[in-house]
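K.L.:
Here is a sequence together with a model predicted from it:
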Amino acid sequence: MALIIDLKPSERVIIGSALITNDKTRTRLHIEGAAPILREKDIMRESEADTPCKKIYLFLQLMYLSDKPEDMHKDYFDLVGEIQNAAPTTAIFFMQINDMLMQEKYYNALKKARELIEHERELLANVA
């Protein structure tokens, strides 16, 4: 069964390694196959990764879109260690994210990383 994506006017989506920008009208795409797909709302630009947990999200995004995600594992796990040392309450998130990562369920890991970012936001609000 095909994945159906409805795109708003001018909305962007990454399919595989291609960035696709919709025209000025709504569009419905029917996608078959196993290419990674990210809607614009799920795409984080490097300039937006301004906190440690947002950098985790960016790593996961890059792994999801990469042909060789394992090339990023060392840097990713180094950052995970730093974050867990500074904020031990993040461990539960990383247990789940890392399990998804090892199963190559990158999109699910991205969704869990959104929860991690929210947890980070709450931690930072309590410090301020």
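P.N.:
Sure thing, it's come through. This is a predicted model, so every value here is computed, not measured. Numbers count the residues shown, from 1 in each chain.

K.L.:
From now on I want contacts and neighbour counts done on CA atoms only, so please keep to that.
P.N.:
Will do.

K.L.:
For the longest helix along the chain, name the packing helices and strands.
P.N.:
Among the segments of the chain that qualify as a helix by DSSP state H, the longest is helix 106-127. Packing partners of helix 106-127 (3 or more C-alpha pairs under 8 Å, 6 or more residues apart in numbering; DSSP states H and E): helix 52-65, helix 91-102.

K.L.:
Please enumerate residues in contact with it?
P.N.:
53-54, 56-57, 60-61, 63-64, 90, 93, 96-98, 100-101 (C-alpha atoms under 8 Å, 6 or more residues apart in numbering).

K.L.:
dropping in the other structure now:
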Amino acid sequence: MDKLYWEGTETTPEVLFDPENQKYEITGRSFPEDPVEFFQPIFDWIDANLPEADHKVKMKMHIEYFNSSSNRMILLILKKLEEHLAAGKDIAVQWCYDDEEVLGDGQMYSTLVNVPFELVEVDE
């Protein structure tokens, strides 16, 4: 499995998928100019690498703000995780929030996909 790392910017989240250290994280703000261009490599990585995972994949998502285009892309990531869970992989999502709006987003996503969801309040 390959490592994927992108440093976050003012408009894009930091992405760290590190199978060797079993860290899978998307953190920061998400309102890229071209969401499909930004997120497509993430979708590709998930499809290429998760079938090889021999450990639990806990996707930590702490997205402080995202626009409607990113909303759709986040849902597609969760749907991809759901597909791999259905194929027998051990997958869960840890949705981190520091305000009620982000909590509400996590609660909404948890009803839209059949993936174990943990909602975690963080101080920031």
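P.N.:
Happy to help now that I have it. Not measured: the values here are computed from a predicted model.

K.L.:
TM between them?
P.N.:
Superposed pair, TM-score by TM-score structural alignment, normalised by the length of structure 2: 0.28. Supporting alignment: 63 aligned residues with a C-alpha RMSD of 5.2 Å.

K.L.:
quick one: the longest helix of structure 1 to helix 52-65, angle?
P.N.:
Counting by axes from the mean of the first three to the mean of the last three C-alpha atoms, to 10 degrees, helix 106-127 of structure 1 lies at 170 degrees to helix 52-65.

K.L.:
Run a quick neighbour tally on Trp95 of structure 2.
P.N.:
Trp95 of structure 2 is flanked by 24 other residues according to other C-alpha atoms under 10 Å.

K.L.:
residues in contact with it?
P.N.:
By C-alpha under 8 Å, 6+ apart, the neighbours of Trp95 of structure 2 are Lys60, Met61, His62, Gly106, Phe117, Glu118, Leu119, Val120.

K.L.:
Counting neighbours, what do you get for the spatially closest residue to Glu118 of structure 2 that is not a sequence neighbour?
P.N.:
Nearest residue to Glu118 of structure 2 in three dimensions, chain neighbours excluded: Gln94, at 4.7 Å (C-alpha to C-alpha, 6 or more residues apart in numbering). Other residues lying near Gln94 of structure 2 total 18 when counted by other C-alpha under 10 Å.

K.L.:
which SS class is Gln94 of structure 2?
P.N.:
Per DSSP: H, G, I helix; E, B strand; the rest coil, the secondary structure class of Gln94 of structure 2 is strand.

K.L.:
Same check on Ile20 of structure 1?
P.N.:
strand.

K.L.:
which residues touch it?
P.N.:
Arg12, Val13, Ile14.

K.L.:
so what's the second one up against?
P.N.:
Yep, that's Val13 of structure 1 we're talking about. Counted by C-alpha under 8 Å, 6+ apart, Val13 of structure 1 has contacts Leu19, Ile20, Thr21, Ile37, Leu38, Arg39, Glu40.

K.L.:
Would you mind listing the buried residues in the longest helix seen in structure 2?
P.N.:
Secondary structure of structure 2 per DSSP H: the longest helix is helix 68-86. Across helix 68-86 of structure 2, burial judged by 16 or more other C-alpha atoms under 10 Å covers 70-71, 73-74, 77-85.

K.L.:
about what we covered before: take the contacts of Trp95 of structure 2 and keep only those in helices.
P.N.:
Gly106.
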